[in-house]
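Engineer: Sharing a sequence plus its predicted fold:
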Amino acid sequence: MADPTSIFLGASRKPDDSYQRPEELLLKYGNRHGLVTGATGTGKTVTLQIIAEGFSNAGIPVFCADIKGDLSGIAMMGEPKDFLVKRAEAVKLDPYEFQEFPVIFWDLFGEQGHPIRATVSEMGPLLLSRLMNLTEAQEGILNIAFRIADEEGMLLLDMKDLQALLTNIAERADEISRRYGNVTKPSVGAIQRTLLVLEQQGANHFFGEPALRIADIMRTTRDGRGAINVLAADKLMMNPRLYATFLLWLMSELFEQLPEVGDPDKPKLVFFFDEAHLLFDEAPKILVDRVEQVVRLIRSKGVGIYFITQNPLDVPETVLAQLGNRVQHALRAYTPREQKAVRTAADTFRPNPDFDCATAITNLGTGEALVSTLEEKGVPSMVQRTLIRPPASRLGPVTAEERKKLISESPVAGQYDQAIDRESAFEVLQKKAQQRQQIEPEEQSTQAGGSRWTLPDFGGGQQPAPSDRYQPAPRQRQAPAPRPSNRQTVAEAAIKSVVRSVGSQVGRALVRGILGSLTKRR
């Protein structure tokens, strides 16, 4: 039953309740994206597991998030349990062979896998604003910060780089406002407080170097199988905004770095986005537009994106329209929203005259699903009620010892485990601050009348106080000459009074005479 051009998903049910027709996902349409939905406990994780196994055996690397830890068992050999063997017989999977798969474990916190890091510059202001839930004004300031970092040649690598740059912007708020618009210290402070919250939630583990190289998640083994990259996300789910932002960043990096390949015979990489609703919850329109753009265009890069979520209404219609391969597990229809979700899911399938989709969705058993994949020429197949095949790998998580052993034997062991802190914005701004501190005391001393000049000490006497001007040596002081007394006799005083009186009278007479003669002439 093995087909190198397709992945066997299971067998569809005939009207007499027997399973006969195999349901397959064609590899050449694997980059047309997909959707796996269903209520909790209906089998979404097993479906994800068998699709990942199929891509890996076809030589296609896979990246997927492990929300509950169950997916980690894909690294270990499966076990012949009764209910698995029974299902294999029902879907005519013969022979049912067990297999272990090449897995690389990753973890943003570096606890259950190799650390994954990205630099602040790679993340960019748009995704950071989404991560921090900034207002429009605060997002503008963050854009200004990135612009200043580019202009002044400062690297933004980790959280402390961004904190230091924001502090510098607050100090230069007046200057920067004249160039780029209003920058207020309260807005800068609000961004800094948000960064502190992110740091406490563990985001400081994510930002830094060495940054993840896309090539390391696109590895293949010597026997031609694709690596399955499993992201430990149980702790990451405590901060869903960081989880969604990271996965969106990874998709954006894939889109920017991979070359155009058109429609290849099989995908270059397949990306599974579990709990996809976290990406779109309360997301601004500009971010949803970005997701839609990446989903629409990344297909030509040979990358397939598969969203896994409980409700098809969690995915915007503009994104939903781009998903060609669909697996719908059971949904409950107790509330009006759940009933709407059932109708929406039923309407997205190509109808099958043998059953009513809306009714079937609510009656599906565990491990059953409605399946529609792209057939020849990219046309969606008629929806079929399908029993999903059992996995070849272990159904359940790995133990702590098994995980530790797999991490130590990983092809990227030692490459990302130790963080690197090279010179970046924090160090550059710190050096500038130290230089200012050294210059300021000298300027203050000069303004206070001090001098950089010193006089030689020849000994034997007190050195004169320094001055900014050269001063001649002090001469030997001599006794001052006696000043004339200001005292006068009574006769001298009387004579001076008469003279002042006569002088005044003569002056007035002269003035009157001159003025009178001028008047008479007229």
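Structural biologist: Thanks, I have the structure now.

Engineer: drop to CA atoms for contacts and neighbour counts, all remaining ones
Structural biologist: Fine.

Engineer: How much space separates residue 446 from residue 468?
Structural biologist: 9 Å (Cα to Cα, to the nearest Å).

Engineer: Run through the residues that contact residue 391.
Structural biologist: Going by Cα atoms under 8 Å, 6 or more residues apart in numbering, residue 391 touches 46, 49-50, 53, 78.

Engineer: hang on, I meant residue 112
Structural biologist: Counted by Cα under 8 Å, 6+ apart, residue 112 has contacts 105-106, 232, 403-404.

Engineer: now do 7 Å
Structural biologist: Taking Cα atoms under 7 Å, 6 or more residues apart in numbering, we find residue 112 in contact with 106, 232.

Engineer: element containing it?
Structural biologist: For residue 112, there is no enclosing helix or strand under DSSP states H and E.

Engineer: next one: the helix or strand encompassing residue 55 to chain centre, how far?
Structural biologist: Take DSSP H and E as the rule and residue 55 turns out to sit in helix 44-57. Distance, stretch centre to chain centre, for helix 44-57: 28 Å (Cα atoms, centre = their mean, to the nearest Å).

Engineer: adding another structure so you can compare the two:
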Amino acid sequence: MSNKEAFSKYINDGNMTKGDFIPIGAAMLDGETITGAHVKIPLKTLNRHGLIAGATGTGKTKSLQVLAENLSDKGIPVLLMDIKGDLSGLAEPSPGHPKIDERMEKIGLPFEPKRFPVEVLTLSEQDGVRLRATVSEFGPILLSRILDLSEAQSGIVAVIFKYCDDNKMPLLDLKDFKKILQYATQEGKDEFEDDYGRISTASTGAILRKVVELEQQGADLFFGETSFDTQDLLRIDEDGRGYINIIRLTDIQDRPKLFSTFMLSLLAEIYSTFPEQGDSDRPELVLFIDEAHLIFNEASKALINQIESIVKLIRSKGVGLYFVTQNPTDVPEAVLSQLGLKIQHALRAFTANDRKAIKLTAQNYPNSEYYNTEDVLTSLGIGEALVSALDEKGRPTPLAATMMRAPMSRMDVLTDSELSALLSKSKLVKKYNEEIDRESAYEMLNEKIEKAEAEEAKEKARQEQEALKKAESKYRTTTTSRRRSSAMNPVVKVLTSATFIRSVFGILTKVMKK
């Protein structure tokens, strides 16, 4: 048996599967593609998460596209984070190309141009289905971690939520949350102190500044109604294919706080609402997070801990998470250790740090008698990758330098007219793009403050009226008293007596007669 035949048997035996699978390409040896030595990913282990990494221009996005297409074909819905704006072409078939035909012939797989069911979502004012969540849905713990609050500040946030729950005040958007923060230390200070203890003005001021920072990154567009129902990510089209949900994020690359906020809220919502799936034969949903370093670079320690916890737990819900980034070191060790599938495109060694990163990356892969992993990492061509997956028993499959298959859909973006046509057919646009601003904490607190001010003005007017009545009563009493005092005076009594008056008039009469 030749070396190539032995290698082909080694790859095929290691990738043997009883269940359904996705063939992503053919293994390579000494730079040559071994036709028919297919590298397969079992559907059963796709909820074990994964990584797609490699230098710019090495084919990461196309590998992501291939996985998304094949998952959709298997009836598994997909959610993609489109940071660079180059994934919308999934909605249109590939125009084909001789180089694609040549590649697929080498691999030994058929090529069929296809379009896939696509839903375009957005966090911002771009065209697409609007994604929103309410502050109440975040809850005090998650919101505190997003804002990177201290323990004391987190306690205040918990009190704020408790007050709103007790008083049936919905916290829908950030203006609701800011209003209740101000109310707690101003108009409602006494009320809060009586029922929940004293709240520090300095602490609420610090929290308010963190909220304003989040607003400046566009979070005011994200918080509000109508809240997105994560069940709408699980739709299947009339042909039994899973929808590929693409979130347009091209305008938030410089707003990592918003990206982290959205990702954490989405994962938390999925974890809390999806039922336990156990050890099933296929995932319920697969998420691809492009430019994953945006989540981790600006994230606080508390936020990273939260993400690590969700990554560990969410696979039991049948959800697979796939991080797409340039270098595996962009992903924290605790998260990297949870990733079953690794598709590593070429890395370039331009500096000493690059060489160290390549050495570390090579150590993340199983040893192979056919490859020097460090050398292969720097010699892979475009559309080639080192692949290590998990078999149906959870064991690593043989490490394979792989020629990746070509996408069946367009490897380019939709035109404006194509995007408009796609959105015009969307049922979710009609469901979520109407902005609702119902009565919530902001309006209820304003009404409460206005009522309190009206009551205060009314009480002040009443007190002034009472004071005026008292003054008038005092004046009348004083006048009456004076009159009585004059009447009791002996001189006044004589001067005003009838006898005295008659005497005066008698004298006057006699004088006049004379």
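Structural biologist: Structure received. Since this is a predicted model, take the numbers as computed values, not measurements.

Engineer: before we move on, the earlier item: average offset of the very next helix or strand once past the helix holding residue 55 of structure 1 relative to structure 2?
Structural biologist: Elements were assigned by DSSP H and E; along the chain past helix 44-57 of structure 1, the next helix or strand is strand 62-66. Strand 62-66 of structure 1, aligned to structure 2 and superposed, deviates on average by 0.6 Å (mean Cα distance after the TM-score superposition for structure 1).

Engineer: any idea which helix or strand comes after strand 62-66 of structure 1?
Structural biologist: According to DSSP H and E, the helix or strand after strand 62-66 of structure 1 is helix 82-90.

Engineer: residues in structure 2 aligned with that next one?
Structural biologist: Mapped onto structure 2 using TM-score structural alignment, helix 82-90 of structure 1 spans residues 98-106.

Engineer: So which residues make contact with the helix holding residue 55 of structure 1?
Structural biologist: If you take Cα under 7 Å, 6+ apart as the criterion, helix 44-57 of structure 1 is touched by 7, 36-38, 62, 71, 225-228, 388, 391.

Engineer: how far apart are that helix and its match in structure 2?
Structural biologist: Relative to structure 2, helix 44-57 of structure 1 is 0.5 Å off (mean Cα distance after the TM-score superposition for structure 1).

Engineer: Can you point out the buried residues in that helix?
Structural biologist: Using 16 or more other Cα atoms under 10 Å as the test for burial, helix 44-57 of structure 1 gives 44-57.

Engineer: which residue numbers in structure 2 go with it?
Structural biologist: Going by TM-score structural alignment: helix 44-57 of structure 1 matches residues 60-73.

Engineer: who are the neighbours of the helix or strand where residue 469 of structure 2 lies, in terms of helices and strands?
Structural biologist: Counting by DSSP H and E, the element that carries residue 469 of structure 2 is helix 441-488. On a contact count with 3 or more Cα pairs under 7 Å, 6 or more residues apart in numbering; DSSP states H and E, helix 441-488 of structure 2 meets helix 174-185.

Engineer: could you point out which element follows the helix it packs on?
Structural biologist: As assigned by DSSP H and E, the chain's next helix or strand after helix 174-185 of structure 2 is helix 189-196.

Engineer: Quick check: longest helix in structure 1 by residues?
Structural biologist: helix 490-521 (DSSP state H).

Engineer: contacts for the helix or strand hosting residue 11 of structure 2?
Structural biologist: Taking DSSP H and E as the definition, residue 11 of structure 2 sits inside helix 3-14. Residues from elsewhere that reach helix 3-14 of structure 2 (Cα under 7 Å, 6+ apart): 34, 37-38, 397-398.

Engineer: Can you check which part of structure 1 it sits on?
Structural biologist: Per TM-score structural alignment, helix 3-14 of structure 2 has no counterpart in structure 1.

Engineer: Export the contacts of helix 3-14 of structure 2 as JSON lines, with columns for neighbour count, secondary structure and distance to residue 435 of structure 2.
Structural biologist: Converted to JSON lines, the contacts of helix 3-14 of structure 2 look like this (neighbours: other Cα atoms under 10 Å; DSSP: H, G, I helix; E, B strand; the rest coil; distance: Cα to Cα, whole Å):
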{"residue": "34", "neighbour count": "22", "secondary structure": "strand", "distance to residue 435 of structure 2": "55"}
{"residue": "37", "neighbour count": "24", "secondary structure": "strand", "distance to residue 435 of structure 2": "53"}
{"residue": "38", "neighbour count": "26", "secondary structure": "strand", "distance to residue 435 of structure 2": "49"}
{"residue": "397", "neighbour count": "23", "secondary structure": "coil", "distance to residue 435 of structure 2": "49"}
{"residue": "398", "neighbour count": "22", "secondary structure": "coil", "distance to residue 435 of structure 2": "51"}
